[in-house]
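Peer 1: give me a model of this one.
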Amino acid sequence: MKISLELAAKRYTQALLDENAALFAGAGLSIPSGFVSWSNLLRELADELGVEVSLCPDLPTLAQYHVNETGNRGGINQVLVEEFVRQTSETESHRLIAKMPIRTIWTTNYDRLIEQAIENSGKIVEINRRPEDLTSTVRNREAIVYKMHGDMTELHRGVLTRDDFEQYDRERGLFRSALEGDLVQKTFLFAGFSFDDPNINFVLSRTRVALGQSQREHFYLLRSVARGDFTVEKYGSDEACEKEFGYAQALQDLRVRDLSRYGIRTVLLDDYGQVEEFFRMVERRYKRNSVFISGAAVEHGSYEEREAREFIGHLSGGLVGKGFRVINGYGLGVGPAVVSGVLERAKLDRRKLDRCLLSRPFPIFAKKEERERKNEDNRREMIEAAGIAIFVFGTKTDPKGKVIPSPGVEREYELARSYGIPCIAIGCTGGMSQKLSKEIVAVLKKPAADDEPESIAALRRANVLEKIHSLNVEGADLKAVVSDVIEIVEKLRDCE
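Peer 2: As a prediction, the model looks like this:
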């Protein structure tokens, strides 16, 4: 059964938020990095056998033929070594995967691109190459990669020939058992995979028979057959091209419908460049569930300190109640109220605190130069993790004791815009937020520019100008402001 790119991204994002998303990466995910497809990899061996590789789509059998003819797998091992010892870099898709909280990753690939990307993102990754690796656990791991067909460090043990697949249950059967469990409990995204692998088909069949119509929903990214794939040079005439194209389309449609038996819904892509687009959509949607609250307050405009504190607590707690995670740097006069509001609502809803709050308090006792560097690092870390930013109050005192708009809040606004994050400034609270709100409203009132930044374009898509403008009214009722801000944030979360 087919599903749109947008709907698949929305549902997979929800699996990420529920902490039960998994990825299955095939060879197609590594090809943009410079690795060849399996058919091209075995082309030389096929030529040696006097066989056209395109006429033998069963590649494990082709590899087995070579072992049969030569009496060993030395030739296959050499081809693998020459391919996988090359230095390659991960793609943007790998980097996006690494940044997202996908804790379970399965792959039939020998390369280390996924592990490399995860390590480069600063995460701790556990790699299971052999069945015995499954018995140990890497402390504080943030992702697990299961290499069910082996690894480039042990190519001679890689699963490739028909013999390897026939002996798989005896040699590596624990991988099958672990995969069966994950397919039952997690929502998988299959990317760069062809479903020609006997092991995967065996596992899918077992889970289908065991669960019947109760299987979990999974997603599959597949490039749609295109007319341009069929050229006169290869097929001889336009008529022959049309005929082959029709056959290929019919076969693909049959495959898509057949995969639905296993709970797998297919996203047909126009080209493989949309794989990266999919991961970007998921990343954007995931981050839109995290709201950065920026603010500092040594005075509170037209409001009493108690009113301001309660307002911030109700706002942060209200966001948590709607399923958002709140991110905050514990700014003076704002941070404690944010944390208090989050804690109170998290306790009420019995939610884990780490799913409701990310806080990076600014250093107070560090030397000036070090403090400024750490402030900037903290700001970037928090804003990179957010998908929406809210600005409240924004005042501080200068060295002479005069109250001025906070330059730190303004810096956080600049960073949020540079990351394409839609910003909501609550102008009625005064300070820097008032200045920022007027700036945002002024831009939104103008016609959209061709090169408009995403931070503004997102606000236009959500159609929230009127609500944002209402936040500027001096002395506005703060309970109504909380309601309006949460409504804006929910629209931004749901609007792509």
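Peer 1: only C-alpha atoms from now on, for both contacts and neighbour counts.
Peer 2: Noted.
Peer 1: any idea how far the closest residue to Thr91 other than its chain neighbours lies from Ser93?
Peer 2: Leaving aside its sequence neighbours, Thr91 sits nearest to Ser33 (CA to CA, 6 or more residues apart in numbering; 6.0 Å). Distance of Ser33 to Ser93, given as CA to CA, to the nearest Å: 10 Å.
Peer 1: looking at these two now, which is surrounded by more residues?
Peer 2: Ranked by neighbour count (other CA atoms under 10 Å), Ser33 and Ser93 place Ser93 first, with 20 against 16.
Peer 1: give the contact list for that one.
Peer 2: Listed by CA atoms under 8 Å, 6 or more residues apart in numbering, the contact set of Ser93 reads 275-276, 279.
Peer 1: any buried residues in stretch 101-121, and which?
Peer 2: 101-118 (16 or more other CA atoms under 10 Å).
Peer 1: cool, and stretch 209-226?
Peer 2: For stretch 209-226, by 16+ other CA under 10 Å, it's 215-225.
Peer 1: show me what contacts the closest residue in space to Arg176 that isn't next to it in sequence?
Peer 2: Using CA to CA, 6+ apart and skipping residues adjacent in sequence, the residue nearest Arg176 is Val203, 6.6 Å away. Taking CA under 8 Å, 6+ apart, we find Val203 in contact with 176, 179-180.
Peer 1: here is the second sequence; please produce its structure so I can put it next to the first one:
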Amino acid sequence: MLEKAILKELKNNNLAVFAGAGLSRGSGFVDWKELLRDIADELELDVDKEMDLVSVAQYHYNANGRQTINEAIIEEFQRTSEKNKNMDILSRLPINTYWTTNYDSIIEDTLSSVKKVTDVKISQSQMKNYKPDRDAVVYKMHGDKEFPDETVITRDDYERYDSDRRMFTTQLKGELISKTFLFIGFSFEDPNLEQILSRIRVELLGKSPKNHYCFFRKVNQSDERYKNSDGSFNEEEFKYDKVKQDLKVKDLKRYGINSVLIDEYVEITRILENIEKKFKINKVFISGSAKEYGKYSNEEAKNLLHNLSKSLISRNHHVISGFGLGVGSYVINGSLEEIFNNKNKRTNDYLTLRPFPQNESGGKTLKELWTEYRKDMINDAGVMLFLFGNKESDGKTVEANGMIEEFQIAKELNKFIIPIGSTGYATEKIFNEVKKDLKKYWYLKESINILEVEKDESRIIDEIHKIFEKIRRSL
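Peer 2: All right, here's what the predicted structure looks like:
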């Protein structure tokens, strides 16, 4: 249910992410409880016994002012973060809206690392601004580590929220009604969000709310908290927490929030990886270049490339082309023919053209730029199709080493790889390596002979579609 719903919203560019402290923990940052541990100690309180952490922060403010709290935020969140697997996956998906109560910069830093233009909203005054060509908006509804004095953490801050940050509330209400949210690392203990969700439910007057999804780790008997000092199992506390979690899950349904219960947090990464693979399985990067076509006549090669691309588009694949010599133009023609013959298909939804840069820039050599460019293109695809692979050098036809590099990148990024070995050259070299490891490339096992020797375009195309179907069934 979760994966199907998320894939649908991704396709419609209508998925938003709401990140809580649990997401940032994956990068080595503390959650709210750990942030306030020393502060609670100063008050002679045990933070592990406190459920109302907003009040803990307020008690400290009442006694000592804001400075110690600000210093704790600066100290904990200015450290260099570790790589965040979940955020890495999210950054590679077409998600243009992020909300967070976190003070760190994991979201915007990760988005920037994949060259997405990010419009970050920290204060109410920024809500009216629009960053040109932005790919994503990050709403930091509780502020940012760079401005600790303005973060939302004490009871006073929450009570003033509607006057100091009303625009965040208004924006979030609208998006919770129109978009599907995926909550990650969020405990739903935040009073702001609870109030906003309640208002939406009341304003909808009993109508079905938009479906949203969140992850919860199941209450687990093996957790240390259920061990008594003598090592015995504290069944009473376990049952209490289990009942409380069940009630929480049912209560969230009132707001349209569907809970996905997991045994361990690592399952979130696996679920996100699977969603990414399923989403990108329809995105096919066709790697190829050819000064000559070897065993294929010019007409046979042209027809194979043209009709393969056309067939992929007809089955709702998205074709990505680097405009390789002797290959790219036929790929484009076949793709466009199918797109133009179907009034419901738009070019941008089915075809991406990425001609390689031809001049050095940014202090990088052309080779460095091409490698970076290849990684970017391949990262956007789920499947790599390899055909032919030669070029002219010093008047001779040689292997296209760029395709070998693309193969290496595809392996590193764990892409599905389909080399049509019968087309020869670099693709034949790639095919031979793949053939030696059919345990890894299991989806090619039944098709390996056809890929190796077949020249009939219709049989090759049919076999490629069979491979796609096998991959889909496995996900």
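Peer 1: circling back to that earlier point, so which of the buried residues of stretch 209-226 of structure 1 sit within strands?
Peer 2: Among the buried residues of stretch 209-226 of structure 1, the residues falling in strands (DSSP state E) are 218-223.
Peer 1: from Thr347 of structure 2, how far out is the residue nearest the centre of structure 2?
Peer 2: The centroid of structure 2 falls nearest to Leu90 when counting by CA atoms, centre = their mean (1.9 Å). In this view, Leu90 of structure 2 and Thr347 of structure 2 are 25 Å apart by CA to CA.
Peer 1: repeat for Trp32 of structure 2
Peer 2: 46 Å.
Peer 1: can you check Lys396 of structure 2 too?
Peer 2: Separation of Lys396 of structure 2 from Thr347 of structure 2 (CA to CA) stands at 37 Å.
Peer 1: give me the more crowded residue out of these two.
Peer 2: Thr347 (13 against 9).
Peer 1: need the contact list for that one.
Peer 2: 336, 339.
Peer 1: swap in 10 Å and give it another go.
Peer 2: Counting by CA atoms under 10 Å, 6 or more residues apart in numbering, Thr347 of structure 2 touches 318, 335-336, 338-340.
Peer 1: just Ser422 of structure 2 next, same as before
Peer 2: Going by CA under 10 Å, 6+ apart, Ser422 of structure 2 touches 294-296, 387-388, 428, 431, 449-455, 460.
Peer 1: same deal with Asp144 of structure 2?
Peer 2: 73-74, 77, 101-105, 121-123, 150-152.
Peer 1: overlap between the residues you listed and structure 1?
Peer 2: Retained in structure 1: 77, 101-105, 121-123, 150-152, out of the contacts of Asp144 of structure 2 (criterion both residues aligned by TM-score structural alignment, their matches' CA atoms under 10 Å).
Peer 1: tell me who's in contact with the equivalent of Ala8 of structure 1 over in structure 2.
Peer 2: Under the alignment defined by TM-score structural alignment, Ala8 of structure 1 corresponds to Leu2 in structure 2. Leu2 of structure 2 is in contact with 8, 182, 212-214, 258-260, 271, 275, counting by CA under 10 Å, 6+ apart.
Peer 1: structure 2: which residue goes with Arg216 of structure 1?
Peer 2: In structure 2, Arg216 of structure 1 lands on Lys210 (TM-score structural alignment).
Peer 1: state the distance from its match to Ile74 of structure 2.
Peer 2: 37 Å.
Peer 1: do Asn316 of structure 2 as well
Peer 2: 49 Å.
Peer 1: the more surrounded of these two?
Peer 2: Using other CA under 10 Å, the more surrounded residue of Asn316 of structure 2 and Ile74 is Ile74, with 18 against 14.
Peer 1: that one - nearest residue in space that isn't next to it in sequence?
Peer 2: The nearest residue in space to Ile74 of structure 2 (CA to CA, 6+ apart) is Lys145, at 6.1 Å.
Peer 1: number of residues surrounding the closest residue to Thr423 of structure 2 other than its chain neighbours?
Peer 2: Closest residue to Thr423 of structure 2 apart from its sequence neighbours, by CA to CA, 6+ apart: Phe388 at 4.8 Å. Neighbourhood size, Phe388 of structure 2 [other CA under 10 Å]: 30.
Peer 1: residue contacts, Phe388 of structure 2?
Peer 2: Contacts of Phe388 of structure 2 (CA under 10 Å, 6+ apart): 287-294, 296, 301, 326-327, 399-400, 403, 419-428.
Peer 1: list the ones among those that structure 1 also has?
Peer 2: Compared against structure 1 with both residues aligned by TM-score structural alignment, their matches' CA under 10 Å, the contacts of Phe388 of structure 2 retain 287-294, 301, 326-327, 399-400, 403, 419-428.
Peer 1: buried among these? Make that a ChimeraX selection.
Peer 2: The buried subset of those, as determined by 16+ other CA under 10 Å, is captured in ChimeraX by this line:
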select :287,288,289,290,291,292,293,301,326,327,399,400,403,419,420,421,422,423,424,425,426,427,428
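Peer 1: strands along the stretch 251-400 of structure 2, start to end?
Peer 2: Using DSSP state E, counting those that start in this stretch, the strands of the stretch 251-400 of structure 2 run over 257-262, 283-289, 318-321, 351-353, 383-388, 390-393, 396-399.
Peer 1: so which of those is nearest Ser474 of structure 2?
Peer 2: strand 383-388 (14.2 Å; CA to CA).
Peer 1: matching residues in structure 1 for the closest one?
Peer 2: Counting by TM-score structural alignment, strand 383-388 of structure 2 falls onto residues 388-393 of structure 1.
Peer 1: is Asn70 of structure 2 in contact with Tyr103, as I believe?
Peer 2: No - taking contacts as CA atoms under 10 Å, Asn70 of structure 2 lies outside contact range of Tyr103: 11.4 Å.
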